[in-house]
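> when you get a sec, could you give me coordinates for this:
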Amino acid sequence: MIELKNLSCSYENRTVLQNISLQIPEHISILGPNGSGKSTLAKAICQLIEYQGTIELDAKNIATYNAKQRAKKIAYIPTKLEFYDEFLSLEEFVLLGRFPHKQSFIDYDESDRNIAKCHIDMFSLSKLATHPLRSLSSGEMALGLIAQALTQESSIIIFDEPTANLDPKNAQIIAHHIKQLKQTHQTILITHDLHLAHFIDNPVLFLKEKQAHYFEKNFFNDATLSSLYDVSIQSLAVQYA
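As a prediction, this is how the structure comes out:
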C-alpha cells in the first residue's frame, strides 16, 4: 500500500500539490486538468523529483529504499521513452528490466533472458526483438515499455498517459492489456482519456487546484464530470470495449 502524508510538490516556486494525505491501497486512476500534478505525483512516488512530506510504501518511508529495492516494488512507464543508445534493440531494452535483480549490467543469465523473451512474446513482438528501438512505431514501443515493466517483476505498475499519441487500434490494445494486468499487479493509471479511465474502472483520484479528491465510485456521471472539468460533458461513449 502507498500512503501520502502531507505531500507537497513545487516547480520553480509554483506549488502544484499541497498537503495531500491519502492511502492508495490498490488500483487507482489519476485524472485532472492540464498542470494539475498528475505526472508530478507519480514522479514523487518514484522518487524522481523532490517533494515535502512523506511517502510510505508498505508502511516504510519510500525515501529509505535504495533504487533497486524501489524498482522491485514499482515500475514507472513514462508517456514517451527517451533513449540515448540509438542501436539498443528491443530485446536488450526489455532485458534491462532485470537489472534491479542483478549485481551489474553484465550479470544477466539464461533465466533473465527467458523472462524477457516471455514478455516480448506475450505482446507478439518476437519478430521485432532484434530491431533497434528507434525503428519501432509508437504502438510497438508502448507494448515494449509494458514488456519491460513486467520483466522487472514489480508489484505496482504506474502508467503515465499510456495511450497518448496512439491511433484508436493501438490505444484499444493497450487498454485491454492494462485491464488484464489488474489481475496480477496493482495499477496506477494517469490519463486525460476519460474513455480509458472509464474502461479500466479504477477508483479515481482527481487533482485540481493543488488538492486531491477521491472517488471510490460515482465519478463517471455527467454532473460530476461537468463540475470538475468546468465544461459540459455528456455521457461517455463506449470506446475500448
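> please count neighbours and contacts with C-alpha atoms only from this point.
Fine.
> need the contact list for the closest residue to residue 67 other than its chain neighbours.
Spatially, and ignoring its direct neighbours in sequence, residue 67 is nearest to residue 100 (7.9 Å; Cα to Cα, 6 or more residues apart in numbering). Residue 100 sits next to 67-69, 71-72, 152 when contact means Cα atoms under 8 Å, 6 or more residues apart in numbering.
> return the member of those nearest to residue 186.
residue 72 (13.1 Å; Cα to Cα).
> and the residue nearest to residue 67, that's in a helix?
Yes. Assigned with DSSP: H, G, I helix; E, B strand; the rest coil, residue 100 falls within a helix.
> sequence B follows; please return its structure for comparison with A:
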Amino acid sequence: MSTVDITDLNYNGILKDINLSFSGKKVIGIVGPNGSGKTTLLRHIYRDIKTRGTVFFDNTDVAQFSVKSLARNISVLTQFNDQVEGKLTIEEIVVMGRMPYKKHYADYSDRDFVIADNYMALFGLQKMKNKEYHALSGGEKQRVMLAKCFSQETDIMILDEPTNHLDIRYKVEVMKALAASESTVIMTIHDINLSAKYCQHLILMNDGQIYAQGTPAEVLTRECLFDVFGVEFTVLPVEDRVAIFL
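As a prediction, the model looks like this:
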C-alpha cells in the first residue's frame, strides 16, 4: 500500500469537500485551529468513521479491507492513550503492534520481541520495559504508544498529535524518527515550527475545509496564518525552511 486518495469527502458539516492524495515516503502535517476538522479527517482515513466511496488505499475503497488487513497496512495513534486496562507492562503493549501478523491463538515470535525491543530503544523505553503502563507519566505513555505504532511496521502511519505531552527533547526525537521512517506519515500537529522543519507537505485546515496545502514555505505565510488563526506572526526564512515567531 503506497497511496491514499480522498475524494469529495463531506461529513455532517464538519468536513466540506475534502480532496487529497498522498503517496510515497514523506511526512504530511495537518495544521489548523481547534475544531477545524483535523481529527475527524484522520478518523475517516483509518475507518473509525465509516465511509464508502471517498477514501481509497491503492485505488481500493477502505471499506473493503478486513480489520486485520487494515492493521497490516495502517498504524494509528489517537489523542487518548489512557484507555489501557489491566497491569500491562511497556513491553507487553509495544509488542501488541505485532498482533496483525500472528495467528489467532499463537504466541508472539522471537522476531516480534526483537522488533518491539528495537522500537523501545528508539524511544528511550528499553531500560524500563517491565514497568507497568498505568504508573507512567503522560509523556512516557505517549512514547509507548508511538513505539507500538512503529512496531506495526506499516506503510502508512496515522498520528493524531504525536508530540502531545512530550518535552522538547522527545518532541524532536519523535519528529526525527518519523522523518527517517519508511512510511507515509499523516499527522495532525499544533507546533507550527516542528511542522515547518520536519514535514515535507502541509495541509492547513479551517472550518472543515482545506485552506491551503503545499510545502511549509508555501503554507506557513504571514497572510495564511493570520487568516486562519487571527494572530499576527513573523515568518522568516531559515536555511531550507521557515521559522515562525509571535
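> mind telling me the TM-score for this superposition?
Laid over one another, the chains give 0.88 as their TM-score (TM-score structural alignment, normalised by the length of the first structure), with 233 aligned residues with a Cα RMSD of 2.1 Å.
> which parts of the first structure are strands?
2-11, 14-24, 28-31, 52-57, 60-61, 74-77, 156-160, 186-190, 204-208, 211-215 (DSSP state E).
> follow-up on the earlier one: please flag which of the contacts of residue 100 of the first structure sit within helices.
67-69, 71-72, 152 (DSSP state H).
> do you know how far the counterpart of residue 4 of the second structure in the first structure is from residue 160 of the first structure?
Here residue 4 of the second structure is matched to residue 2 in the first structure, going by TM-score structural alignment. Distance, residue 2 of the first structure to residue 160 of the first structure, by Cα to Cα, to the nearest Å: 17 Å.
> ok, those two, which is more surrounded?
residue 160 (22 against 18; other Cα atoms under 10 Å).
> wait, doesn't that one sit right on residue 77?
Yes. With contacts counted by Cα atoms under 8 Å, residue 160 of the first structure reaches residue 77, the gap being 6.0 Å.
> show me what contacts the residue nearest the centre of the first structure?
The residue lying closest to the centre of the first structure (Cα atoms, centre = their mean) is residue 159, at 1.8 Å. Neighbour list for residue 159 of the first structure: 76-79, 187-190 [criterion: Cα under 8 Å, 6+ apart].
> residue in the second structure paired with it?
By TM-score structural alignment, residue 159 of the first structure lines up with residue 159.
> now swap in residue 103 of the first structure and tell me
Here residue 103 of the first structure is matched to residue 103 in the second structure, going by TM-score structural alignment.
> can you count the residues close to that match?
9.
> and residue 174 of the first structure, how many neighbours?
By the criterion of other Cα under 10 Å, residue 174 of the first structure has 21 neighbours.
> correct me if wrong: it contacts residue 162.
Yes. Using Cα under 8 Å, residue 174 of the first structure makes contact with residue 162 at a distance of 7.4 Å.
> shared neighbours, those two?
residue 142.
> nearest residue to residue 88 of the first structure in space, please, no chain neighbours.
In space, residue 88 of the first structure is closest to residue 132, 5.3 Å off (Cα to Cα, 6+ apart).
> okay but residue 226 of the first structure is in contact with residue 235, surely?
No. Between residue 226 of the first structure and residue 235 there is no contact under Cα under 8 Å: 10.4 Å.
> out of these two, name the residue with the larger neighbour count.
residue 226 (14 against 10).
> contacts only, for that one.
Taking Cα under 8 Å, 6+ apart as the test, what residue 226 of the first structure contacts is 232-233.
> just to revisit the earlier point, which stretch among the strands of the first structure comes nearest residue 43 of the first structure?
Ranking these by proximity to residue 43 of the first structure (Cα to Cα) places strand 74-77 first, at 8.4 Å.
> separation between the residue nearest to the centre of the first structure and residue 72 of the first structure?
Distance check for residue 159 of the first structure against residue 72 of the first structure: by Cα to Cα, it reads 16 Å.
> ditto for residue 89 of the first structure
Distance from residue 89 of the first structure to residue 72 of the first structure, by Cα to Cα: 23 Å.
> so what's the nearest residue to residue 165 of the second structure once chain neighbours are set aside up against?
Leaving aside its sequence neighbours, residue 165 of the second structure sits nearest to residue 139 (Cα to Cα, 6+ apart; 4.7 Å). Applying Cα under 8 Å, 6+ apart to residue 139 of the second structure gives the contacts 164-167.
> who wins for neighbours among these?
Highest neighbour count within the contacts of residue 139 of the second structure, by other Cα under 10 Å: residue 166, with 19 neighbours.
> buried subset of the contacts of residue 100 of the first structure, written for PyMOL?
The PyMOL command for the buried members of those (criterion: 16 or more other Cα atoms under 10 Å) is given here:
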select buried, resi 71+72+152
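> tabulate the contacts of residue 100 of the first structure (CSV), appending distance to residue 34 of the first structure.
Shown next, in CSV, are these (distance: Cα to Cα, whole Å):
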residue, distance to residue 34 of the first structure
67, 29
68, 31
69, 32
71, 28
72, 30
152, 30
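> ok, so of the contacts of residue 100 of the first structure, who is nearest residue 108 of the first structure?
Looking across the contacts of residue 100 of the first structure and measuring by Cα to Cα, the closest to residue 108 of the first structure is residue 152, at 12.8 Å.
> ok, the residue nearest to that closest one when sequence neighbours are not counted - contacts?
Ranked by Cα to Cα, 6+ apart and with sequence neighbours excluded, the top spatial neighbour of residue 152 of the first structure is residue 97, at 4.2 Å. Residues counted as contacts of residue 97 of the first structure (Cα under 8 Å, 6+ apart) are 116, 148-153.
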